[in-house]
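J.: Dropping the sequence and predicted coords here.
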Amino acid sequence: MDRHDDFREFVLARQQALMRTAYLLMGDAHLAEDLLQNVLTKVVGHWSKLSRDGNPEAYTRKALVNEYISWRRRSSRELPSADPPERGTSHDNATLDRIVLRQALAKLTRKQRAVIVLRSWEDLTEAQTADTLGCSIGNVKSQTHHALARLRVLAPELAELRIPEVIR
């Protein structure tokens, strides 16, 4: 048995969920893959301690968010359009809602976007989100409030939708 077998099993079991989080944070599949790869490269170095003493998934999620917030290699930044595509016959409403939401998410600060992803898509509690971000619960509440207010301004047409349902 190889010393990295446990890590491989963890990655195989959690890769899709971690990739989804990376994608929601980055807004680009290729950048999300790069982000996740960077994080997993760092996590494998701590694996023996994590698998023995810690919560590897929580640690990996926290590392993913921290790496996203400090990400420097964003040469192909998302460039949201000021105008969403016209509602026509070629796209259904759910597709247009996803486009509008992605454009609005791209305009949030990194911490606001991270809070929305962790709270809305990862379904973390305020305490878990605070732990992941390394901040207070009050800061999570404040960031969530400001992020949702900003999303309401940027995409008022999404106000009646539950945000996680839009992305699916």
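T.: In hand now; what should we look at? Numbering: from 1, shown residues only.

J.: When you work out contacts or count neighbours from here on, use the C-alpha atoms and nothing else.
T.: Noted.

J.: right, and the helix or strand after the helix or strand harbouring T95?
T.: Assigned by DSSP states H and E, T95 falls within helix 93-106. Using DSSP H and E, the helix or strand that follows helix 93-106 in sequence is helix 110-116.

J.: another structure for you, compare them:
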Amino acid sequence: MDRYEGFHEFVRARQQSLMRTAYLLTGNPHLAEDLLQTVLTRVASHWGKLAKGGNPEAYARKALVNQTISWRRRRQVELPGAELPERAEPGRPHDEATVRRLALSQALAKLTPKQRAVIVLRFYEDRSEHETAELMGVSIGTVKSQTSYALSKLRALTPEEVYR
């Protein structure tokens, strides 16, 4: 029996979803690829245990969050924010949706790693407070407080038009 039996199928089935989460956590497609590769390596090394009775997707998502926080803590990787262009090219006005997306991306980049993780898990992945707490390895109270702080900071950093 192959030690990695089922791993390739797991990666094929969940890679896109995990990549979206990695991108939202890092804000950079290249860092997201590095993050996902690092996490999938870790999942592969624990595959035997995860395949028998664990939850490989939950493990991978928790590892994405933890690795992002770890990178930021060690300042090994600077997670960039989106830069808003100074002005549109002549004859090409900015698309309103694009400007809103860029403003929100820039604001997300200014959140702490835990705040950003909470926003991604709660609002992008539509996870419950309990699921988010479990994935992050924190209490439900921490999820609630980090969500509150993050939303307050986002409101302060972004123009009102973003929430239309």
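T.: Cool, got the structure. Owing to the predicted nature of the structure, the values given are computational and were not obtained by experimental measurement.

J.: Can you check which part of structure 2 the helix holding T95 of structure 1 sits on?
T.: Per TM-score structural alignment, the counterpart of helix 93-106 of structure 1 in structure 2 is residues 96-109.

J.: and G88 of structure 1, what helix or strand is that in?
T.: Using DSSP H and E, G88 of structure 1 falls within no helix or strand.

J.: Please tell me how far it sits from E57 of structure 1.
T.: Relative to E57 of structure 1, G88 of structure 1 is positioned 42 Å away (Cα to Cα, to the nearest Å).

J.: do R113 of structure 1 as well
T.: Distance, R113 of structure 1 to E57 of structure 1, using Cα to Cα: 20 Å.

J.: Show me which of those two is the more surrounded one.
T.: R113 (24 against 15; other Cα atoms under 10 Å).

J.: doesn't L25 make contact with the more buried one?
T.: Yes: counting by Cα atoms under 8 Å, R113 of structure 1 touches L25, with 6.6 Å between them.

J.: ok, average deviation of the match of helix 93-106 of structure 1 from structure 1?
T.: Mean deviation of stretch 96-109 of structure 2 relative to structure 1 after superposition (mean Cα distance after the TM-score superposition for structure 1): 0.6 Å.

J.: in that stretch, what counts as buried?
T.: Within stretch 96-109 of structure 2, the residues scored as buried using 16 or more other Cα atoms under 10 Å are 100, 102-109.

J.: Reformat these as CSV; add distance to T38 of structure 2.
T.: Formatted as CSV, those follow (distance: Cα to Cα, whole Å):
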residue, distance to T38 of structure 2
R100, 31
L102, 27
A103, 29
L104, 27
S105, 24
Q106, 25
A107, 26
L108, 23
A109, 21
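
J.: Among those, which pair sits farthest apart?
T.: Farthest apart among these by Cα to Cα are R100 and A109. That separation is 14.3 Å.

J.: gap between the residue nearest to the spatial centre of structure 2 and E9 of structure 2?
T.: The centroid of structure 2 falls nearest to L25 when counting by Cα atoms, centre = their mean (2.5 Å). Noted for L25 of structure 2: a distance of 24 Å to E9 of structure 2, by Cα to Cα.
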